[in-house]
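3D, please:
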Amino acid sequence: MAWMWTILILLLLAYLLQLQPWKRTKNNNKRLPPGPRGFPLFGSLHLLGKLPHRDLHELAKQYGHIMHIRLGQIPTIVVSSSEAAELFLKTHDLVFASRPPHQAAKHLFYNQIDMAFSGYSSYWRDLRKICAMELLSNHKINSFGAMRKEEVGLLMEFVRGSAIYGVAVNLSTRIWSLSYDMSCRMVFGKKFSEKVFDDDRGFMAVALEGMHLLAVPNLADYIPPIARFDVQGLTKRLKKVSKAFDEFFEKIIDEHIQSKDEDRTKDVVDVMLGFLGSYNSEYRMERTNIKAVILDLLLASIDATATAIEWALSELIKNQDIMQKVQKELENTFGMERIVEESDLESLEYLNMVVKETLRLHPAGPLLLPHAAMEDCTINGFHIPKNARIIVNAWAIGRDPNEWNDAEKFMPERFLGGDVDVRGHDFKLIPFGSGRRICPGMQLGLTVLRLVVAQLVHCFDWELPNGMSPDELDMKEDFGIAIPRAKHLLAIPTYRLHK
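This is a model prediction of the structure:
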């Protein structure tokens, strides 16, 4: 049947090509950045494979750090250097502060009224204030400290049990489960391990499908006229997932409204309900807005955090000399009688360098969520047309040999004595983005990443199963927004502490 679909798609695209002949536009006489020519209708989509951050990196070597590439009908500017990123995300930040249309986000986030995919507007600015002041402030993050301690403690107990029997732990699945449980407790106030949907799927299975659909290339994003034909079947899947989320969130919101427990820590749903339909508040939210925001926070916190922890542990297990340095710092600072606490994290200089190096080589989003030009702009003499999509390749910037010595090598010492940070001020290291659209959950993600890695490394030694040497550890990437490992990380723990 695959050949039939191929023929149908080709016939459809040929028909659309006849309907929309390519004509010269007013921008043709202006100097766009260099880039591949591409084909009519398809543009240069054929040049992108399963790992587009790597493909765009290779193209940038040929065409430059500000590159124009037409993806379908969409003019796209790819940014691949720190200097170029600073121009787009700082110097001209306001021009590029919006988001382009996104088919999956339209379905999952109620026509893109969440914070991540919403266009730049007064509504988005209100959402940003709510997140900064109410949902992801230091005070709110700290209020969930006891929950994080409990959930990480459960992980440590499981790993310690495995260490007793000398069996390998699937760190990938355990870390994803931990991230999922913590995110659910933060957003909903409880975990969901049971089947919660009519088709007997658990919430995590549906969440993972939602994340996959957000990442999978959708031809309708690049050739908008074909959206109504759903040639890939993605719209049907998106509608099904969106309906499941919507019905589930309605039940959650009703439960929170009816709850009489005033003593529990307020979760994200509680906070958002405080703005529900209030004309007296600066922010007026309806149920639809609340559902979009809670799904946004939930998916982002599960995916990015779990992937970063997974890569940090992978690099430490592969580089045992660096693992030993982290363990030595922990041992010298806290001894071997107690476990590392969240309040200890700021004092761990070498661990924090390991985190920076992990995010340099494996940024949470290798391609930052695309920006959209709100008006024509000229950058470095190049014309950037209104409505162009801007893709910042944070993965390529983190491996730029003009910025980093031995750029492909995992070497935390490169940050020793320096002031390079990951918080959006140093454009050669922007795993969370920068400017107005910087990731608002950055501090929460860093806290969880450092805490989990510190405890797993302080409490346990790790070796690969079946006599595998660290050099043999497969470090290939898989497809996704956050680019997880292609193969699960399995390792055998040995308990280290004296308690």
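
only C-alpha atoms for contact and neighbour calcs from this point on.
Noted.

so what's the residue nearest to Ile226 when sequence neighbours are not counted up against?
Once flanking residues are discounted, Ile226 sits nearest to Ala220: 5.7 Å by CA to CA, 6 or more residues apart in numbering. Counting by CA atoms under 8 Å, 6 or more residues apart in numbering, Ala220 makes contact with 103, 226-227, 230.

try 10 Å
Each residue near Ala220 by CA atoms under 10 Å, 6 or more residues apart in numbering is listed here: 72, 102-104, 226-232, 234-235.

equivalent analysis for Val187, please.
135, 266-271, 294-295, 297-298, 301.

roughly how far apart are it and Met272?
Distance, Val187 to Met272, by CA to CA, to the nearest Å: 10 Å.

burial count for the nearest residue to Leu368 once chain neighbours are set aside?
Setting aside the residues directly before and after it, Leu368 is nearest to Val392 in space (CA to CA, 6+ apart), at 5.6 Å. If you count neighbours by other CA atoms under 10 Å, Val392 ends up with 30.

where do the strands sit along the stretch 101-250 of the chain?
All strands of the stretch 101-250 of the chain, identified by DSSP state E, counting those that start in this stretch, fall at 169-170.

surely Ser162 is in contact with Pro493?
Yes: counting by CA atoms under 10 Å, Ser162 touches Pro493, with 7.2 Å between them.

neighbour-wise, which of the two wins?
Just comparing Ser162 and Pro493: by other CA under 10 Å the higher neighbour count belongs to Pro493, 26 against 17.

I have a second one here; can you model it like the first so I can compare?
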Amino acid sequence: MFASRTYSDNDLSGGHGFKQMVEETFGVAGAFCFGDFVPYLDWLDFNGIRSRMQAVHKILDEFAENVIDDHIHRRMGEGKLKKEDSVRDMVDVLLDMAETEDQTVSRVNIKAIIVDMLNAGIETSSTTIEWAMTELLRNPAMLARAQQEMESTVGRDRSVNESDVRKFNCLRCVVKETFRFHPPAPLLVPHESIEGCSVGGYFVPPKTRLYVNVWAMGRDENVWKDAHLFKPDRFMGSNKDVRGQDFDLLPFGTGRRGCPGISMALSVIELALARLLHCFDWTVEGEVDVEEEFGLTVPRKNPLFVRRSWRLTAEYPI
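Have a look, this model is predicted:
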């Protein structure tokens, strides 16, 4: 989406794959770092976090450099083509800004945005989809309802399109409940107060680091009935949304520091989940575990192993 081409694992150095690098990035970002608590001993790197960070940085930095170089070479090859006559993507826009904004957008800035797009756009969405599938497999009745809703709207002779998703009330309730029960970023992104203020009778001094525990908010019995149960029906007929206006459901944060990718994330998650449910029947052996792995995000600790079988009436390319 941001670079107008598809990248594969071969585009990363050292034989690493994108999935492995994204998981490692979020793993080290959320890991316990001894130096954060005893700064003068940070250089010792007791638990190896610094060396892991440097290894990930090297690989992702090389990838971002290659993306920028590819675009620069293509732009040079286009020669005298007018900008409006060429295909321009997000990296092109950033390069245009770097050329016209008195260098206020540097190459380092562009690389940082590329890496942010890569990490934030992949891991959080895939984690949410995986948790939604996990909970639906633990709730076969809800899984069947979601499939029946899609089948009655779309049929079984074609796959779901993006324009169909807005008609799937049950599916959208499943997505909202997944965000409540398994928020992809359980502490959101750390915030810092600019100036001193009073909140609820407590004085918060400037430069205070603030974490919002949306994982705990979503499981608070004072806010949600049966908070520890996965019940998408709680959102049926409700106007409660995940876009930051309902303060008991904030998977993307809110205000000026809310996630800028809300619309894209919802589109990707809803469409991907709809196609998985509509195109396939799913079975799993034994009990589905829900053990979490701590990091900047909270993915499943163990892979989700399931069997799938094609359920449409014809082989239709997804």
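
any idea what the TM-score is?
The TM-score (TM-score structural alignment, normalised by the length of the second structure) is 0.90; 307 aligned residues with a CA RMSD of 2.0 Å.

thinking again about what came up before, the residue nearest to Leu368 of the first structure matches what in the second structure?
Val392 of the first structure maps onto Val212 in the second structure when the alignment is built from TM-score structural alignment.

can you show me the helices along the second structure?
18-29, 34-37, 49-78, 90-100, 107-138, 140-154, 169-181, 214-218, 262-279 (DSSP state H).

what's the most buried one of these?
Mean neighbours per residue, mean count of other CA atoms under 10 Å, is largest over the helices of the second structure for helix 169-181, with a mean of 23.

just want the angle from that one to helix 140-154.
Interaxial angle, helix 169-181 of the second structure versus helix 140-154 (axes from the mean of the first three to the mean of the last three CA atoms, to 10 degrees): 140 degrees.

what does helix 169-181 of the second structure correspond to over in the first structure?
Counting by TM-score structural alignment, helix 169-181 of the second structure corresponds to 349-361 in the first structure.

superposed on the second structure, where does the matching stretch end up, distance-wise?
With mean CA distance after the TM-score superposition for the first structure, stretch 349-361 of the first structure departs from the second structure by a mean of 0.7 Å once superposed.

which residues touch the match of Val392 of the first structure?
Applying CA under 10 Å, 6+ apart, the residues contacting Val212 of the second structure are 185-191, 250, 253.

try Ser177 of the first structure
155, 171, 183, 193, 204, 302, 306.

counterpart of the fourth one in the second structure?
Read it as Ser193 of the first structure. Per TM-score structural alignment, Ser193 of the first structure is aligned with Asp9.

now for whatever residue of the second structure lines up with Glu255 of the first structure: which residues touch it?
Matched across to the second structure, Glu255 of the first structure falls on Asp70, judged by TM-score structural alignment. Going by CA under 10 Å, 6+ apart, Asp70 of the second structure touches 3, 64, 76.

what range in the first structure does stretch 43-54 of the second structure sit on?
By TM-score structural alignment, stretch 43-54 of the second structure lines up with residues 228-239 in the first structure.

distance from the chain centre to the matching stretch, please.
How far stretch 228-239 of the first structure lies from its chain's middle: 24 Å, per CA atoms, centre = their mean, to the nearest Å.

distance between the match of helix 169-181 of the second structure and the chain's centre?
Offset of stretch 349-361 of the first structure from its chain centre (CA atoms, centre = their mean): 17 Å.

can you check stretch 165-181 of the first structure too?
So, by CA atoms, centre = their mean, the centroid of stretch 165-181 of the first structure is 20 Å from its chain's centroid.

so which bits of that stretch are buried?
For stretch 165-181 of the first structure, burial by neighbour count (16 or more other CA atoms under 10 Å) applies to 167-169, 171-172, 174-181.

before we move on, the earlier item: any idea how far the residue nearest to Leu368 of the first structure is from Asn380 of the first structure?
As defined by CA to CA, Val392 of the first structure lies at a distance of 16 Å from Asn380 of the first structure.

same question for Val355 of the first structure.
33 Å.

what do we get in the second structure for Leu446 of the first structure?
By TM-score structural alignment, Leu446 of the first structure lines up with Leu266.

dump the residue contacts of its match.
Contacts of Leu266 of the second structure (CA under 10 Å, 6+ apart): 125, 172, 175-176, 242-243, 272.

same list, those, but as CSV with distance to Lys58 of the second structure please.
Output for the contacts of Leu266 of the second structure, formatted as CSV (distance: CA to CA, whole Å):
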residue, distance to Lys58 of the second structure
Ser125, 24
Arg172, 39
Val175, 35
Lys176, 37
Val242, 35
Arg243, 35
Ala272, 31
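
find the pair from those residues with maximum spatial separation.
Arg243 and Ala272 (19.4 Å; CA to CA).

look up how far Glu291 of the second structure lies from Leu304 of the second structure.
11 Å.

need the contact list for Lys58 of the second structure.
Counting by CA under 10 Å, 6+ apart, Lys58 of the second structure makes contact with Ser13.

I meant Val152 of the first structure, not that one.
Residues near Val152 of the first structure by CA under 10 Å, 6+ apart: 146, 158, 175, 178-179, 182, 448, 451-452, 455-456.

try it again at 7 Å.
The contact partners of Val152 of the first structure, taken as CA atoms under 7 Å, 6 or more residues apart in numbering, are Val452.

same question for the one 10 residues further on.
When contacts are counted by CA under 7 Å, 6+ apart, Ser162 of the first structure is found next to Val169.

again, only this time at 10 Å
Ser162 of the first structure neighbours (CA under 10 Å, 6+ apart): 156, 168-169, 492-495.

now it: how far from Ser278 of the first structure?
Ser162 of the first structure sits at a distance of 51 Å from Ser278 of the first structure (criterion: CA to CA).

look up the closest residue to His212 of the first structure, ignoring the ones flanking it.
Per CA to CA, 6+ apart, closest to His212 of the first structure is Gly480, 6.5 Å.

so what corresponds to that neighbour in the second structure?
Matched by TM-score structural alignment, Gly480 of the first structure corresponds to Gly295 in the second structure.

for Val293 of the first structure, same thing?
In the second structure, the residue matched to Val293 of the first structure (TM-score structural alignment) is Ile113.

wait, that match sits on Glu65?
No: counting by CA under 10 Å, Ile113 of the second structure sits too far from Glu65 to count as a contact (11.9 Å).

what touches both of these two?
Common neighbours of Ile113 of the second structure and Glu65 (criterion: CA under 10 Å, 6+ apart): Arg107.
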